[in-house]
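1. What follows is a protein structure lacking sequence information:
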């Protein structure tokens, strides 16, 4: 579990943690299960930014933008990079090998830029609505944790890796199906008493995050033949946006 915690924190955050001494499928699977816990430093950072903005009397959109930027900085922009590469891959070609080459190239095409812009606008706008409604801190904490929780879907057994190497190959199929189901159910249950939200809104935000991530994952698997690290990052950012939208209502 120590190696799993190191892998989760080292992959999902910019915290300077030692590298895992051992890396196998069991360690990778436990790391993905720990993703919501590893997201807590990111959530705490975003909450502090939102509360600080409220204390300083900043406009809701400014506070929201700073919070989204803080999460991106604290995670090294890893998931945003995955979102951009996945968008380019999906837009590149129906040829699987060509799409995977485009994703690995590192360049960002029009599809990547438009997708990044729209998803970030959606995140900032939704969070600004939650801030204006008085529950911005709760909304961003819930969205950040739920967004990282969806990683168990992409790493569930039965979801293949699109490549023989890379992060996707390391974590693909590492989470048992019962545990992959238990994570969203547990997060939805924990979200019931979310302060400032009706009892149903927190669980609905979690379920929306997993639904959007599942739809994107299914599309990526059908196009690429499996999951990659970029696809996992795209699922995280899309799920975070979905949770923020529901939490902003």
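-> That came through, no problem. A quick note: this is a predicted structure, and the numbers were derived from the prediction, not measured.
2. From here on, just use CA atoms for contacts and neighbour counts.
-> OK.
3. ranges for the helices of the protein?
-> 2-12, 25-33, 35-38, 40-56, 60-74, 78-92, 96-105, 110-133, 136-149, 151-154, 167-171, 177-190, 201-224, 229-247 (DSSP state H).
4. tell me the most buried of the ones you listed?
-> Mean neighbour count, computed with mean count of other CA atoms under 10 Å, is highest for helix 151-154 among those, reaching a mean of 30.
5. So which elements touch that one?
-> Counting contacts by 3 or more CA pairs under 8 Å, 6 or more residues apart in numbering; DSSP states H and E, helix 151-154 packs against helix 25-33, helix 177-190, helix 201-224, helix 229-247.
6. show me the contacts for the nearest residue to residue 112 once chain neighbours are set aside.
-> In space, residue 112 comes closest to residue 84 once its chain neighbours are excluded; the distance is 4.2 Å by CA to CA, 6 or more residues apart in numbering. Each residue near residue 84 by CA atoms under 8 Å, 6 or more residues apart in numbering is listed here: 108, 111-113, 115-116, 234.
7. Pretty sure residue 15 sits against residue 7.
-> No: the criterion here is CA atoms under 8 Å, and residue 15 misses it with residue 7 at 11.0 Å.
8. For the helices and strands packed on helix 151-154, please prepare TSV with the additional fields distance to residue 78.
-> Shown next, in TSV, are those (distance: least, CA to CA, whole Å):
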stretch	distance to residue 78
helix 25-33	15
helix 177-190	22
helix 201-224	17
helix 229-247	7
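9. Please compare the first structure with the one that follows:
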């Protein structure tokens, strides 16, 4: 995500098509043609569709993990391969946002100084360490889930749930109560576009799916509900903290929250099995 993309006038297609396709074109390596107009309508549609993209990330991680389990690979190798597949699929975009925001938050300067650090293309020690530790945590969590006593379908479902739950975090960053750092650019298209009703609809939908699994796999359903609750609470706190520290949010903040919430969801799932 970049603040270099500015508003472009144009016509919009059906939201149910334009939103997911544009989200995939922005957030993955897939050669998909998305929207031709770039404005707050596009931004709202894309951010609303990010949880759907999270499901795609989850399926990719689960497929790679499933192959690893079938080949009797070590849990460590399964975790490394699954995380690598997700990062390659997303061009390491969210990891870049994590590093930039971590450096800015670690500066302990004024909001203006923090924004200056955030805009610096070079990564610092705090950003590099944050990226490394988050990747290690995701790798260990997926490796743990791949080697649990659950049936293999449940193991793969848990691995897929982590990235899907983690993407809900971007809805908090782009909530209507937040404001972009700049009135132009990419952040101005997405920050502040998501109403509370849309946020609650996604969270409720995920919760319903988790509850529906309770009669058949109670431990799995409870683990997913806990991961959902902790991840969403973390997204709220992180987005509010960034908003206060930077006096506004940008695209890097989206990547920061998505990456950390995905890590948090996977770790909670791994600790709850």
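-> Nice, I can see it. Note that the structure is predicted; figures quoted are calculated from it, not measured.
10. lining up the contacts of residue 84 of structure 1 with structure 2, which overlap?
-> Among these, the ones still in contact in structure 2 (both residues aligned by TM-score structural alignment, their matches' CA atoms under 8 Å) are 108, 111-113, 115-116, 234.
11. Among those, which one lies nearest to residue 61 of structure 1?
-> Of all those, residue 61 of structure 1 sits closest to residue 116, with 17.7 Å by CA to CA.
12. What's the match for that closest one in structure 2?
-> By TM-score structural alignment, residue 116 of structure 1 lines up with residue 131 in structure 2.
13. Its match and residue 51 of structure 2: what is the separation?
-> 22 Å (CA to CA, to the nearest Å).
14. which residue sits closest to residue 170 of structure 2 in space, ignoring its chain neighbours?
-> residue 254 is the one closest to residue 170 of structure 2 (CA to CA, 6+ apart), at 5.5 Å.
15. Please say which position in structure 1 that neighbour maps to.
-> Residue correspondence to structure 1 (TM-score structural alignment): residue 254 of structure 2 is matched to residue 232.
16. Would you check that residue 166 of structure 1 makes contact with residue 228?
-> Yes: counting by CA under 8 Å, residue 166 of structure 1 does reach residue 228; the two are 7.4 Å apart.
17. quick one, which of those two is more surrounded?
-> Counted by other CA atoms under 10 Å, residue 166 of structure 1 and residue 228 do not tie: residue 228 has more neighbours, with 32 against 13.
18. List the residues that contact the more buried one.
-> Per CA under 8 Å, 6+ apart, neighbours of residue 228 of structure 1: 161-163, 166-169.
19. go on, residue 147 of structure 1?
-> Contact partners of residue 147 of structure 1, counting by CA under 8 Å, 6+ apart, are 209, 235-240, 243.
20. what would these look like in CSV with distance to residue 199 of structure 1?
-> Output for the contacts of residue 147 of structure 1, formatted as CSV (distance: CA to CA, whole Å):
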residue, distance to residue 199 of structure 1
209, 17
235, 26
236, 24
237, 25
238, 23
239, 20
240, 20
243, 15
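21. now for those, which pair is the farthest apart?
-> Going by CA to CA, the pair spanning the contacts of residue 147 of structure 1 furthest: 235 and 243, at 12.0 Å.
22. Excluding chain neighbours, what is closest to the aligned residue in structure 2 for residue 212 of structure 1?
-> Using TM-score structural alignment, the partner of residue 212 of structure 1 in structure 2 is residue 234. Closest residue in space to residue 234 of structure 2, ignoring its immediate chain neighbours: residue 261 at 6.9 Å, by CA to CA, 6+ apart.
23. So the one you found sits against residue 169, correct?
-> Yes: with contacts counted by CA under 8 Å, residue 261 of structure 2 reaches residue 169, the gap being 6.3 Å.
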